[in-house]
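Trainee: Pasting a predicted model and its sequence here:
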Amino acid sequence: MTDWTRTVLVGVDGSEGSADAVRWAARLASGRDLELELVHCLQLAGLVYGGGPAESAGLFASIRQDGERIAAEARELALSVDPSLEVSSEALTDSAPALLIARSHAARLVVLGRAGIGGFAGMLVGATTGAVVSHAGCPVAVVRGRQGDGPVVAGVDGGWSSDAVLGTAFEEASFRQVPLVAVHAWIDVVYDSAESSARLMPRWESLEPAEERLLAQRLAGWQEKYPDVEVRRKVVRDRPRHVLLDESSRAQLLVVGSRGRGGFAGMLLGSTSQAMVHHASCPVLVVRDSRR
C-alpha cells in the first residue's frame, strides 16, 4: 500500500463480517494517519412491490432509513476504535461492485468483509468480491478468519507481479514489526494418475536450487530497503494454494497478487488468489501490479 492517497474505502452491510472489516480498517487507518470512507449500497435490485405510488415511496423510504442506520452504526464502530479518526459514511443506491470499483481509483485500499447480509449479500460466493478484486484500482483486503498475532505471509510466484506483492508485504511487516514469510511454491501441476505422475516426474533435486535462487533474487532489493524486517524464506514443492492456505492459519495477513504466473488478459483473478479470498484463515490483501 504505497499509494499517495489517504482514503481507506470500506463496504459495509450491517453484518458481523462487515463489522470485522470496519474494525480492521479503523485500526489500520488509526496507525497510519489515514481516513475512512464507509459506504453502504441499498439492496434495491429485484425489489418488487405491488402497491400504489404512496406505498412504494414508503417502502423505499424504509429501505433508505435502514441503510442510513447501517452506515451510521459503522461510523460509530470505527470511532470506537479511535475517536480521532476522520470517518465519513453514506448509504447509496448504486450497485455495490460498480461503486467500489469506481471509488477505488481514488483510494489507497478497499476493505471488504466476509459474506454477510444486506447490500453486499453473498459477497464471497457471488460476483461482488471477484469483481472488486479483479477490477479495483488499488489493493483490496478481504477480512476473514483469525485476526491477531503472527507474521505477514507473501506468496511469491516469480512472475511479473512479484515486486508489487513483496513491496506491499515488506511495508506491512515493517509497520507491524513482525517477520515476513516469503513463500515460493514451485509446482502447480495436478497429474491425472499415479502412472502418469511416475512417467513425468522430473528430478526435483536439480530444480530446487534454481527455485531458491529465484526467490533470493526477488527478495534482494527489498531486504536492503527494509533491513528491520526479519525474512523467513520458504521454498516448497507443492501447489501454491495448499502452502498458502496452511501458512494463513498462523499469519496475521496474507499478501498475494491478483493474477497467476501466466498473467493472461482474461484471467483477472488467478485461481490461487481466488482460493485465498474464499478460504484463507486470516485477512487477505490482494495486490495489483502498479504497471497495469
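Mentor: Alright, I've got the coordinates.

Trainee: only C-alpha atoms for contact and neighbour calcs from this point on.
Mentor: Noted.

Trainee: did I read that right, V286 in a helix?
Mentor: No. According to DSSP: H, G, I helix; E, B strand; the rest coil, V286 belongs to no helix; its state is strand.

Trainee: list the contacts for it?
Mentor: V133, P139, V140, A141, V255, V256, G257, S258, S273 (CA atoms under 8 Å, 6 or more residues apart in numbering).

Trainee: so of the residues you listed, which ones are in helices?
Mentor: Applying DSSP state H to those, the entries found in helices are V133, S273.

Trainee: next up, a second structure to put side by side with the first:
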Amino acid sequence: MDDAVIVGVGGSPAGLAAVDVAAHEARLRGAELRIVHAFSHSADLDPMVHGVLAQAEQRAHDRAPGLEVTRTVVSGDTLTVLRSESRHAVLAVVGGRGHTRFGDLLLGSAVVQLAAHAHCPVMAVRGRPGPRGPVLLAVDGSPAGAAAGEFAFAEAALREASLIALHVWNTWSEPTPYEGPADPLNVAVDPDQLRKKHRRRLEETVAPWRAARPEVPVELRLERSRVRHALLGAAEEAQLVVAGARGHGGFTGMLLGSVSQALLYHAGCPVTVVRGEQ
C-alpha cells in the first residue's frame, strides 16, 4: 500500500518502542502498518527473529486494536531496505538508537542518512517515554521547511494537539551588503529592526498552514539564540519535533541540515524530518 506507515524492527527495546509509536501513527491515519525486518545473513532468519517479529506484531495490535498489520522480511542492510520500503509509505518510523545481532536498528549516523534519503518523512523515536505537550515546528523559510510545516500542522490536527511554530534568529549570521574595499569590516545591525523583520517572516510563513488547519491552536515563538540550543530546549516541552531536512536558502541562520542532525541525536522527544522534495 502506498499509504502505509512502515517501522523498522530487529530485536532491541528501541525497535519495539518504535512499533508502539508507528501503530499509533497508522491508526491516526487509517493506514496499514508494515513491520519491516532486514537481514544480511541467513543466520538472521533463525526462530528468534520470527519470535521478535511476532512480538512486534502483537504489540501493534495491543496498541491499536483492529489495525491492519503486515510483516516484510527483506534481504539487505537496514538502511537500504528501509529507504526502498519508504517509496510506498507515508511515514517511516525507526528507533532513535539500538543495535542487535539482527541488524536492528539504525544508530545515530544511519538514522541521519535515512532521514536525508528516504522517500517519505522519517520519525525517530527517542527521548522520554510518552512525551506530552504541543507539536514543535522549526520554521526556517526553506523549501524543506515548507514541507515540514505542512506535515507538522497535519500531525497536530491528527493528534488534536496545539503547535508551536518556532523561528530562531541571531545578529551574527545576518548577511550584510558589501560595496567594495572601502566598506567597514563590521557593519552595525539594528536588533530591533531584525526582530521585526523575522517576526514578519514568521507570520507570513505560517499563515497558509494556519489557514489550511484552523482547528490547530498555534503559538508563534520568536527567539534570539543559537538555533540548536533553542530547539533542543523547546523540545523538552513538546511531544514531537518536526524539521526540514536542510535549510539552505531559508531564513539566515537556520541551517536545518545540521540542526536536524542535532535533534535526531539529542532531542528529548520523537523527531520527524521532512525533505522538501517529497
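Mentor: Here it is on my side, so go on. In this text the structure is predicted, and so the values were computed from the model without any measurement.

Trainee: if we can go back for a sec, pick the one among the contacts of V286 of structure 1 closest to T5 of structure 1.
Mentor: P139 (12.2 Å; CA to CA).

Trainee: quick revisit: any chance of CSV for the contacts of V286 of structure 1, columns neighbour count and distance to L36 of structure 1?
Mentor: Below are the contacts of V286 of structure 1 laid out as CSV (neighbours: other CA atoms under 10 Å; distance: CA to CA, whole Å):
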residue, neighbour count, distance to L36 of structure 1
V133, 29, 19
P139, 28, 15
V140, 28, 14
A141, 25, 14
V255, 29, 21
V256, 30, 23
G257, 28, 24
S258, 27, 24
S273, 27, 25
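
Trainee: Switch the contacts of V286 of structure 1 over to JSON lines; also include distance to D94 of structure 1.
Mentor: Putting these into JSON lines (distance: CA to CA, whole Å) gives the following:
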{"residue": "V133", "distance to D94 of structure 1": "18"}
{"residue": "P139", "distance to D94 of structure 1": "21"}
{"residue": "V140", "distance to D94 of structure 1": "19"}
{"residue": "A141", "distance to D94 of structure 1": "21"}
{"residue": "V255", "distance to D94 of structure 1": "29"}
{"residue": "V256", "distance to D94 of structure 1": "29"}
{"residue": "G257", "distance to D94 of structure 1": "28"}
{"residue": "S258", "distance to D94 of structure 1": "25"}
{"residue": "S273", "distance to D94 of structure 1": "27"}
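
Trainee: Can you match the contacts of V286 of structure 1 up with structure 2 and say which hold?
Mentor: With the contact criterion set to both residues aligned by TM-score structural alignment, their matches' CA atoms under 8 Å, these that also touch in structure 2 are V133, P139, V140, A141, V255, V256, G257, S258, S273.

Trainee: now, among the residues you listed, which is nearest to A26 of structure 1?
Mentor: Of all those, A141 has the smallest distance to A26 of structure 1: 12.9 Å, by CA to CA.

Trainee: Give the equivalent position in structure 2 for the closest one.
Mentor: Using TM-score structural alignment, the partner of A141 of structure 1 in structure 2 is M123.

Trainee: Contacts only, for the closest residue to that match other than its chain neighbours.
Mentor: Of all residues not flanking M123 of structure 2 in the chain, T272 sits nearest, at 4.1 Å (CA to CA, 6 or more residues apart in numbering). By CA under 8 Å, 6+ apart, the contact set of T272 of structure 2 is P121, V122, M123, A124, L240, V241, V242, A243.

Trainee: Check A182 of structure 1 too.
Mentor: Each residue near A182 of structure 1 by CA under 8 Å, 6+ apart is listed here: V153, A154, G155, V156, V231, R232, R233, K234.

Trainee: Tell me which of the residues you listed fall in strands.
Mentor: V153, A154, G155, V231, R232, R233, K234 (DSSP state E).

Trainee: From the residues you listed, list just the buried residues.
Mentor: Buried residues within those, counting neighbours by 16 or more other CA atoms under 10 Å: V153, A154, G155, V231, R233, K234.

Trainee: roughly how far apart are the last one and V243 of structure 1?
Mentor: I take that to be K234 of structure 1. To V243 of structure 1, K234 of structure 1 is 10 Å away according to CA to CA, to the nearest Å.

Trainee: shared neighbours, those two?
Mentor: Counting by CA under 8 Å, 6+ apart, the common neighbours of K234 of structure 1 and V243 are V183.

Trainee: circling back: list the members of the contacts of A182 of structure 1 that persist in structure 2.
Mentor: Those retained in structure 2, by both residues aligned by TM-score structural alignment, their matches' CA under 8 Å: V153, A154, G155, V156, V231, R232, R233, K234.

Trainee: Adding distance to K225 of structure 1, write the residues you listed out as CSV.
Mentor: As requested, these are exported to CSV (distance: CA to CA, whole Å):
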residue, distance to K225 of structure 1
V153, 18
A154, 17
G155, 19
V156, 18
V231, 12
R232, 16
R233, 17
K234, 20
